[in-house]
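Enquirer: Pasting a predicted model and its sequence here:
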Amino acid sequence: MKPNLNRAYMIERLEELLNIPSPSGFCMEIMKHLELEVDRLGYKMEQTPKGTGIITIPGRTEGKVIGISAHVDTLGAMVRSIKSNGMIRFTSIGGYTMESVEGEYCQIHTRDGRRYEGTVLTTKPSVHVYSDARDMKREEANMEIRIDEAVSSKEDTEQLGISVGDFISWDPRVRILPNGWIKSRHLDDKASVAALLGFMEWLQREGKQPLHTIKLVISTYEEVGHGASYIPEEITEFIAVDMGALGEDLSGSEKHVSICAKDSSGPYDYGMTTKLIELAKREELPYAVDIYPHYGSDATAALRGGSNIRAALLGPGVHASHGMERSHADAIVNTAALLLAYVMEP
């Protein structure tokens, strides 16, 4: 089966998603946006009390239910304290290095709906002033956010309505190039969400049903480790769709579908992983099988949450994960194609 997937549709949806701030725990806007798009495709998205989206796609046969997940939540931060000079000290949401956000533009989201621009800096941001500006350790205690407002004291910042616990989102800096390259923060995991939208768009456009009922799980706390810790109990097979890490000792690329055989939670299901490899070969999809020792997924959360499932992990290759990421449209399209191959046939 060679599905005629709508590449332009997936990239357009990806750009929209990337530009909606959604650090873990602050996914209300993006979930509303996604719900409208899912409804436009002819499906319905329900939300659990936790905020996870569940989209049910009926199958041609009854009994077996396959879960497929991707997450919309991203790295970000929260206001930890307001300093006496009006600067913000922040605490990270998700796992990233301070070097990866130094100099980044950001938004502070107040609980009454206001947004303020800012920039992440070290506490010694100028080599013309501080002799140790280059050498100081990049850690939370040495980082702060300069707000683009006329503030010079803690009281000034508080007058803006900014408080401890307000969310902070990073500027994604989205660039979609004519040659298919896509560079942006938060391709982990919005590239996979775009692939799932392409998956649904194909089913709707072609009037097709998968062999078994599918429940798409859109999680909002994956970056902090418990995204899909709850999944519907009728799911027996679960595929986490998440970015494929690239680097030394890894065989994938930004154009490959990455299939993970083992991550920090241990090996994935032998039979499911083998089937994905065989289908990728059959469909002539560029793929790579890799091991991610420093990685966890929504499948990890589901297994640790007690779900009685078989699980596998795949997704588009993403370079410089949790930093200034880059992927390619081919990897997103091929991820959707591999998922369709898996669910359309026995």
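Expert: Perfect, I can see it now.
Enquirer: From now on I want contacts and neighbour counts done on CA atoms only, so please keep to that.
Expert: Noted.
Enquirer: Can you give me the distance of residue 242 to residue 310?
Expert: Applying Cα to Cα, to the nearest Å, the value for residue 242 to residue 310 is 17 Å.
Enquirer: Likewise for residue 221?
Expert: Distance from residue 221 to residue 310, by Cα to Cα: 21 Å.
Enquirer: Give me the more crowded residue out of those two.
Expert: Comparing residue 221 with residue 310 by other Cα atoms under 10 Å, the one with more neighbours is residue 221, at 26 against 18.
Enquirer: Helices along the stretch 201-346 of the chain, start to end?
Expert: Assigned by DSSP state H, counting those that start in this stretch, the helices in the stretch 201-346 of the chain fall at 270-282, 298-304, 329-344.
Enquirer: what's the angle from the longest one to helix 270-282?
Expert: In this structure, helix 329-344 runs at an angle of 120 degrees to helix 270-282, with axes from the mean of the first three to the mean of the last three Cα atoms, to 10 degrees as the basis.
Enquirer: ok, residues contacting helix 329-344?
Expert: 1-3, 5, 7, 10-11, 180-182, 191-192, 194-196, 198-199, 209-212, 254-257, 275-276, 279-280, 283, 285-286, 314-317 (Cα atoms under 8 Å, 6 or more residues apart in numbering).
Enquirer: How far does it sit from its chain's centre?
Expert: 17 Å (Cα atoms, centre = their mean, to the nearest Å).
Enquirer: Put this next to the previous one:
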Amino acid sequence: MTYPNTQETVNVIKDLVSIPSPSGNTNEVITFVEQFLAKSNIETKRNRKGGLIATLPGKDDSQHRMLTAHVDTLGAMVKEIKPSGRLKLDLIGGFKYNSIEGEYCEIETAAGEKYSGTILMHQTSVHVYKDAGKAERNQANVEVRIDEKVHSADDVRERGIEVGDFVSFDPRVKVLPNGYIKSRHLDDKASVGILLQLMKQVQEDKLELPYTTHFLISNNEEIGYGGNSNITPETVEYLAVDMGAMGDGQATDEYTVSICAKDASGPYNYELRKKLVELAKQHDIGYKIDMYPYYGSDASAAIRSGNDIVHGLIGPGIDSSHAFERTHMDSIDNTTKLLYHYLFAEM
């Protein structure tokens, strides 16, 4: 038994987080995933929503499994071009303006041109604005300063920037010698990297899975409906691989795999949860059971859309989710090991 190499997984995660992919603009990162899997001769197909499905045949084709992780991330769109030449934003996904204040960003036009910018409070300069620290961080006050000589809305439009253009945030990915990984968008590109490495290992080692298994790389999870379709009638178990949320009252940490018992959608399947815990115990895998009060996953979206499936949720623990995220290689490693044993376990 050989697990995927954790350092190689981290390298894939670095590549993934470095590709801008706010929900609604994910073609580039999906193409990266396609090409990655093609190198291992894994066939894929895109669904009409732009997500990607890979299928590995199993000994039993009458019952299927499905695993999913999402490549779409938080981001923004240009809401308004101000007379000053700065941009007002509209947010994509569930986060707050304070979590992006001071962040470098990239504006992509419909023609594919890309411009650098910085997300700032209008009242940033303490030498000018008395209320710089007290002003509310909201849509009215937060704006994008474009790194171009623009002084009016016309100057901005001359560069092809318009309402509806996508704005992505600089991930600032950094892997430290002590195993910590800091970056935006570890939710959920850490999980995508893990699944890619697992598929590669199974394929290249010519391992036979007990059940035909589908891997959905979804692209609309942050807006609620990434994994709610393309589920075969034979699918019995559906496991979302997404980050474990950390904070006051939470059991999840940055070193173990988080197994979700319940989120805002309600409890996950009890029998599947118990099976995941038993696998972790059998193979000496560090884990935590947790609940996420303000969270929903592709698995909960699949249940809400009426699929008759057993659903579960696990993932690496991520600190400061939807902001300045961090995890550790230990969490990547434990999540990988649990998924490996789950793929070869009996239903």
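Expert: Everything's here; your move. Keep in mind that what you see is a predicted model, and the values were worked out from it rather than measured.
Enquirer: where does the TM-score land?
Expert: The TM-score (TM-score structural alignment, normalised by the length of structure 1) is 0.98; 345 aligned residues with a Cα RMSD of 1.0 Å.
Enquirer: Next, format the helices of the stretch 201-346 of structure 1 as a markdown table and append mean neighbour count and distance to residue 117 of structure 1.
Expert: Shown next, in a markdown table, are these (neighbours: other Cα atoms under 10 Å; distance: least, Cα to Cα, whole Å):
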| stretch | mean neighbour count | distance to residue 117 of structure 1 |
| --- | --- | --- |
| helix 270-282 | 16 | 44 |
| helix 298-304 | 24 | 32 |
| helix 329-344 | 24 | 30 |
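Enquirer: Could you dump these into TSV and include distance to residue 95 of structure 1?
Expert: Formatted as TSV, the helices of the stretch 201-346 of structure 1 follow (distance: least, Cα to Cα, whole Å):
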stretch	distance to residue 95 of structure 1
helix 270-282	27
helix 298-304	15
helix 329-344	24
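Enquirer: Looking at those, which is nearest to residue 123 of structure 1?
Expert: Residue 123 of structure 1 lies closest, by Cα to Cα, to one member of those: helix 298-304, at 35.8 Å.
Enquirer: Not counting its own residues, what contacts that closest one?
Expert: 69-71, 219, 222, 225-231, 238-240, 265, 309, 311-313.
Enquirer: In structure 2, what range does the helix or strand harbouring residue 37 of structure 1 match?
Expert: Using DSSP states H and E, residue 37 of structure 1 maps to helix 28-40. On structure 2, the counterpart of helix 28-40 of structure 1 by TM-score structural alignment is residues 27-39.
Enquirer: So which residues of the stretch 51-200 of structure 2 form strands?
Expert: 52-56, 58-70, 75-81, 87-92, 104-108, 114-121, 142-146, 166-169, 174-175, 180-182 (DSSP state E, counting those that start in this stretch).
Enquirer: Just give me the mean distance for the first one relative to structure 1.
Expert: In the superposition against structure 1, strand 52-56 of structure 2 averages 0.6 Å from its aligned positions (mean Cα distance after the TM-score superposition for structure 1).
Enquirer: Also the fifth one?
Expert: Aligned to structure 1 and superposed, strand 104-108 of structure 2 gives a mean residue distance of 0.2 Å (mean Cα distance after the TM-score superposition for structure 1).
Enquirer: and after the helix holding residue 37 of structure 1, which helix or strand comes next?
Expert: Downstream of helix 28-40 of structure 1 (by DSSP H and E), the next one is strand 45-47.
Enquirer: who touches that next one?
Expert: Contacts of strand 45-47 of structure 1 (Cα under 8 Å, 6+ apart): 35, 38, 39, 53, 54, 55, 56.
Enquirer: Which one of these is nearest to residue 90 of structure 1?
Expert: For those, the nearest to residue 90 of structure 1 is residue 53 (28.8 Å; Cα to Cα).
Enquirer: quick one, what contacts the equivalent of that closest one over in structure 2?
Expert: Under the alignment (TM-score structural alignment), residue 53 of structure 1 pairs with residue 52 in structure 2. The contact partners of residue 52 of structure 2, taken as Cα under 8 Å, 6+ apart, are 30, 34, 44, 45, 46, 216, 217, 218.
Enquirer: In structure 1, which of those still touch?
Expert: Counting by both residues aligned by TM-score structural alignment, their matches' Cα atoms under 8 Å, the members of the contacts of residue 52 of structure 2 that carry over to structure 1 are 30, 44, 45, 46, 216, 217, 218.
Enquirer: Verify the stated contact: the first one with residue 51.
Expert: It refers to residue 30 of structure 2. Yes - counting by Cα atoms under 8 Å, residue 30 of structure 2 touches residue 51, with 7.1 Å between them.
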